[in-house]
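S.K.: for reference, the sequence and a predicted model appear below.
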Amino acid sequence: MSCGHPLSSRSASSPQAFSVNAIDKIQRYLPQGLTSRILSQKDKIEGERRQVTVMFCDMKGFTPLVTRLGPEKAYSVMDQVYEILIHEIHDFGGTVNEMTGDGVMALFGAPIALEDAPQRALRSALAIHRGIEEFNRSRQEKDLIRMRIGVNTGIVVVGTLGNDLRGEFKAVGDTVNLASRMEGLAEPGTTYVAGNTFKLTGGLFQFEPLGKKEIKGVREPIPVYKLLSTKENLYRPRLGSERMIFSRMVGRDRELDRLELQVLKAVNGEGSVINVIGEAGMGKSRLVAELKRRESTSKATVLEGRAIQIGKNLSFYPIIDLFKQWAQIREGDDEAAAFGKLLASVRRLCPEDLGEVLPFVATLMGMKLPGQYAERVKGIEGESLENLILLALRKLLIKATELTPLIIIAEDLHWADTSSIELLESLFRLAETRRILFINVFRPGYQETGDRIAKGVKEKFP
């Protein structure tokens, strides 16, 4: 049993013929550089078997929408829906593999390898539903748009690529077929996942078990789960080091011991900067996850931030991510709640310097400042603002290390923006005098980010 989904096989009678060219739309919203990275792997992925998370997403009631609004208005609506789908898939590292008249098929983990594909896919699904809800509110129409999403994880065979993403790129196998069946079962506005995806993400998301379902083409009934939300008791799902671990790591004891030695040094007052470098799938995040389970790590405060695949277009994203975790700012917090949490967190550490630290940390995080805090940053721009932000962050981290050793884990820095790299390099100097350990996790071959950090750390922290 197999199911193939070639990217270019759309007939002239397809509903997509009414809209702009599907592949042009996909490429228009690809994160900067992703197209070239995909195409550069053409020779590597021909006929390759990979574990991939597959997502199918379509709109319920597309045909009645065309009848009710007429083709022109209906496809205008669909173009806006496509933008939501493509953005939310790419934002979490997925690749749109096929566009139909009323939905998409996407892959997480191919052609670009991802260490946490199932988690990314489910976060993308939740973001799609939120985006569609916002779109419905903006339309103010009675006919609400609802998406049905199906997700499955397993082995697929990834095909070859043409020279412009129009060619032979496709994924085939039972995994693809089952993801499509999950979408077919899903109620409008919901996401259904199969058992493999549930097992890999069950500790990070809330699900409703739906029992075993008869699936066409599958011999025995299989368990199906409805995705509800991320777990409320977590700051957010860690898309890197806090993935579910079902077994002891094998073959990395030496590297793990070396990392733990740096933790012990920090606990005893000696800071350091460590780089964990490796290609996707080599176990970088797993190594960090194992380190966090060690007893020595419990003697320090651990803060984590990570860059995302479109991070070059998002200034300071991993730094902001780190401070959101520190202040326990959740994704659903509004502006007032988020600022209140940051205020409380900064006040606990820097009560005497609150007026000098809070405005600049909040500015870095893109928060709207009230009253006296807005006045403090008024008229400050450019290099002067950057220096004051750096000073505020240094004060905050220094105060934190006076209370407890600090471990700062920055993941996926190969995707970070230049501003984040420069800021981190400035903060690394704290390790010379403070009990702070920086752990930088990234892939090799990214000259402006990961390679730059590797070179700088080697020169300044031999």
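M.R.: Great, that's in hand.

S.K.: CA atoms for contacts and neighbours, from now on please.
M.R.: Fine.

S.K.: residues touching the spatially most central residue of the chain, list them.
M.R.: Most central in the chain under CA atoms, centre = their mean is Phe92, positioned 4.2 Å from the mean C-alpha point. If you count contacts by CA atoms under 8 Å, 6 or more residues apart in numbering, Phe92 has them with 120-121, 123-124, 308-309.

S.K.: the structure to be compared is supplied as follows:
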Amino acid sequence: MRLATVMMVDMVGSTEMTERLGPEASARVLRELARIARGRVEAHGGVLMHEMGDGYFALFGAPVSIERAALAACRAGLDLLDAVATEAARFARDYGVAPALRIGLASGEVLLTGLAGDDSLNATGSPVNLAARLQALAAPGTVMCSGSIVADTRGWARFEAEGEQPLKGFSAPVAVFRLAALDPRPPDRPIGSARYGGEFVGRGAEMARLAGWARGDAGAKPVGLIVGAAGIGKSRLMGEFGAQARPRRLIVGACHPMATARPLAPLIEILRGFAGWRPGQGPAEIARALAPLIDPGDEGAAALAGLLADRARTDAGDHLPDAIALRRALSAALTALGTRPDCLVAVEDLHWIDPLSAEVLTGVIGAAPAAFRLLGTTRPGDWIGQLPPERVEVIAARPLPAGDIAVIAQEMMGAAAGADLVRRIAESSEGNPFFAIEFLHNVVTNGDAVSAGQIGAIQNVALARFDRLDPATKAQLRMAAVLGRSFRFDVLQAAMGAGALDSAALLNAAEGIVEPDPADPGGSGHFHHILFRDSIYATLPSGAKKPMHRAAAEAVAAAAGDNPAALADVLAEHYELAEAPREAVTWLRVAARNAYGLYALDSCKSLMERAFGLIAPAFDTFAPETVEDALSLRIRCLDLMDQFRAVIEVSDTWLPRLRTPEGSPTQALLLALTAKARCHLADIDAADKLVAQALEMATRLADEKALAYAKVVRMRVLVDSGRGSLAEVESLFEETRAFTEQKSDDPLYGNRVFHMMSAYRCAGAMGRARALNDELMAFGARHNQTHVILMGHW
């Protein structure tokens, strides 16, 4: 069972809308509403569990724990209603309907269960049923709440009592309240924290298992994974183990919640740690420092050094062979580092890992030698399931027993830590040391809490220290929270538009909330825990967040100097939260190109989906060339991922809106790639028409690349349809030779040779087919192109 807040959302009048608009237009309206709902729910830390036609079911506080779940749900509900009201005029213009929502909220214990035949979760329990009944009672544009919501947000929100209402399924009438508004935080509301740096208690079993794993005891696996809930002490356990492992050097790469779209961030941090990287260091110096791991002359070594030096390539998208060589060099360096007896490699917070780092690490782990060791921390979740179980040793970080909580309490409070207090602390924290320590700090600071026997909720503990700070320090911390868990002092100063920032004074005033960032103690700060950053960020009024995120984006870009592309994902995130779609799309495109250039196709796909989510509702405000460029990158990414149905869906949705009578090289290329996708789905007639249009346009525009792509796809159409002669295919093969051999376009080269080989095989010319197959296999081996080698095997 988990304590959580349940949100039920319903669109008013959806049945009448479907009757009036028809199913297709109604489905488009509901999809847009779902996008808005998901964005608002996730922006406040919730999880959209299910979309139920014209309604949505969300949880706050489970399956991912967050502070102040009830308050977050209230904020999300009002934010969602405001967002839909803001979009009402556009909906009315585009669809002839102005949708309205009604929302129900209830808090309490829910049971999380898996759905049969599915990997997704469901939640059951009285709060789920109550939230659904409250939603049905709500008038359009309102949020109806249970008494538990009122209690959990007392002092933070205002409610109008609607009396006791009989609700289906409930034996007695239920008190119902309408959410009227959110209040500013009272100045005397306590929450507060400081790091406990005292005795390392308990964890004897975990430390023993880690020691045996590191020694390579019988049955030890390459990966040691410390698994536990937020605040359970995973990082402290890893740090203590690293200290005991000396002189073995612990090298840590951290995953961050705001950098999930930045490919390879934790792996770059690990190799920089080994190399002794410092800002401004050039690739040549880094290559020398990496020499114990990878020969500077190896293929991809120079690109790896450039990556660590933050030398972003603007043309990386056209050099996929370099991207693949870079990934191989990265894997080789990590493997070598993980087998060194003087080093221990660790990745912290793997639940936030980006897709490409996960892919690279999975490959390294799967092929690692027996001596390889990688330590990691993660919350329970799906990422663990991606790793081969025979390669991973899970070390569970369990809740501390009451006796260990008592040791912490006695060290912090001495004789004041009586048995009753310890019992209540242990029960309230559920053995979570972070929560226990923060409860104890609250008791130390507010002595009346001991005599009153009241221990506030952890969300109040998390802000007590913040509430007691002076206004200037609060303002600095709020902007720091906008920047993220870690922040540079010069960027914070620029974002605030203020004079010189006294970083020492900030760290002193906010002791226990922020601290020097271990990676850059002189120049950066770091929130003690992600919950602290999230708690402070959540205090920002919604109207203040937009200008603050814009200011943050401008400060980050200025600090990046002549290389803002390296921080494109961060800039995109800030502009998205600033609700500046054109700027956000600009940086999402840059971030997607960076990902594409690293062959991080999952990341590229995700970034472009976000971009088109912003383009769709404001299409007319974007320059056609911007959308065309974004569409080209999205379709090329999907093509390389062999997601041909998605290629067709995206192309059919967007290409007609961009087509012009004169066309463009990009339009010709997209027509060719869509024709290729149609071939893969055996829709030969449609493919034939599309490739004919691509050939005409590319020929008329004299664009070499688009013409080569169209001719290679034409080869595929002729072979698959059986309509063309061998001579026609051979002619196209020769016409595309110069471009494919000179432009380093390995996928195009492989497709061209494969289609010619297929034509020879169909014609019975097996000798020629075998010769081309040998050429294909040799090319794939020479260029590290697994995809091309698989073509040859097929």
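M.R.: On my side now, so go ahead. Just so we're clear, the structure is a prediction, and the values are computed from it rather than from any experiment.

S.K.: if I line the two up, what does the residue nearest to the centre of the first structure land on in the second structure?
M.R.: Here Phe92 of the first structure is matched to His44 in the second structure, going by TM-score structural alignment.

S.K.: gap between its match and Ala72 of the second structure?
M.R.: Note on His44 of the second structure: its distance to Ala72 of the second structure, by CA to CA, to the nearest Å, is 6 Å.

S.K.: next: Glu728 of the second structure.
M.R.: The gap separating Glu728 of the second structure from Ala72 of the second structure is 65 Å, by CA to CA.

S.K.: quick one, which of these two is more surrounded?
M.R.: Ala72 (21 against 13; other CA atoms under 10 Å).

S.K.: surely the more buried one meets Glu42?
M.R.: No. If you go by CA atoms under 8 Å, Ala72 of the second structure and Glu42 don't touch, sitting 10.1 Å apart.

S.K.: could you tell me the end-to-end distance of stretch 280-298 of the first structure?
M.R.: 28 Å.

S.K.: the host helix or strand of Thr15 of the second structure against the first structure, how far on average?
M.R.: Using DSSP states H and E, Thr15 of the second structure sits in helix 14-21. Taken over the aligned residues, the distance from helix 14-21 of the second structure to the first structure averages 1.9 Å (mean CA distance after the TM-score superposition for the first structure).

S.K.: whereabouts in the first structure does that helix align?
M.R.: Going by TM-score structural alignment, helix 14-21 of the second structure sits over residues 62-69 in the first structure.

S.K.: same question for stretch 611-620 of the second structure.
M.R.: Against the first structure, stretch 611-620 of the second structure falls on no residues (TM-score structural alignment).

S.K.: the closest residue to Leu48 of the second structure other than its chain neighbours: how many residues sit nearby?
M.R.: Once flanking residues are discounted, Leu48 of the second structure sits nearest to Ala58: 4.2 Å by CA to CA, 6 or more residues apart in numbering. Using other CA under 10 Å, Ala58 of the second structure has 24 other residues around it.

S.K.: show me what Ala58 of the second structure aligns to in the first structure.
M.R.: So, by TM-score structural alignment, Ala58 of the second structure is matched to Ala106.

S.K.: which helix or strand contains its match?
M.R.: Per DSSP H and E: strand 103-108 holds Ala106 of the first structure.

S.K.: mean deviation of that strand from the second structure?
M.R.: Mean deviation for strand 103-108 of the first structure: 1.1 Å (mean CA distance after the TM-score superposition for the first structure).

S.K.: which residues does the helix or strand that comes right after that strand contact?
M.R.: From strand 103-108 of the first structure onward toward the C-terminus, using DSSP H and E, the following helix or strand is helix 117-139. The contact list for helix 117-139 of the first structure (CA under 8 Å, 6+ apart) reads 52-55, 81, 84-85, 88-89, 91-94, 108-109, 144-147, 149, 151, 153, 189-191, 197, 200-201, 227, 229, 237, 239.

S.K.: in the first structure, what residues pair with stretch 170-177 of the second structure?
M.R.: Across the first structure, the stretch matching stretch 170-177 of the second structure (TM-score structural alignment) is residues 218-225.

S.K.: just the terminal-to-terminal distance for that stretch.
M.R.: One end of stretch 218-225 of the first structure sits 17 Å from the other (CA to CA).

S.K.: buried sites along whichever helix in the second structure runs longest?
M.R.: When the second structure is parsed with DSSP state H, its longest helix is helix 23-43. Within helix 23-43 of the second structure, the residues that count as buried by 16 or more other CA atoms under 10 Å are 25-26, 29-30, 32-34, 36-41, 43.

S.K.: average gap between the helix or strand that it is followed by and the first structure?
M.R.: Using DSSP H and E, the helix or strand that follows helix 23-43 of the second structure towards the C-terminus is strand 47-51. With mean CA distance after the TM-score superposition for the first structure, strand 47-51 of the second structure departs from the first structure by a mean of 1.4 Å once superposed.
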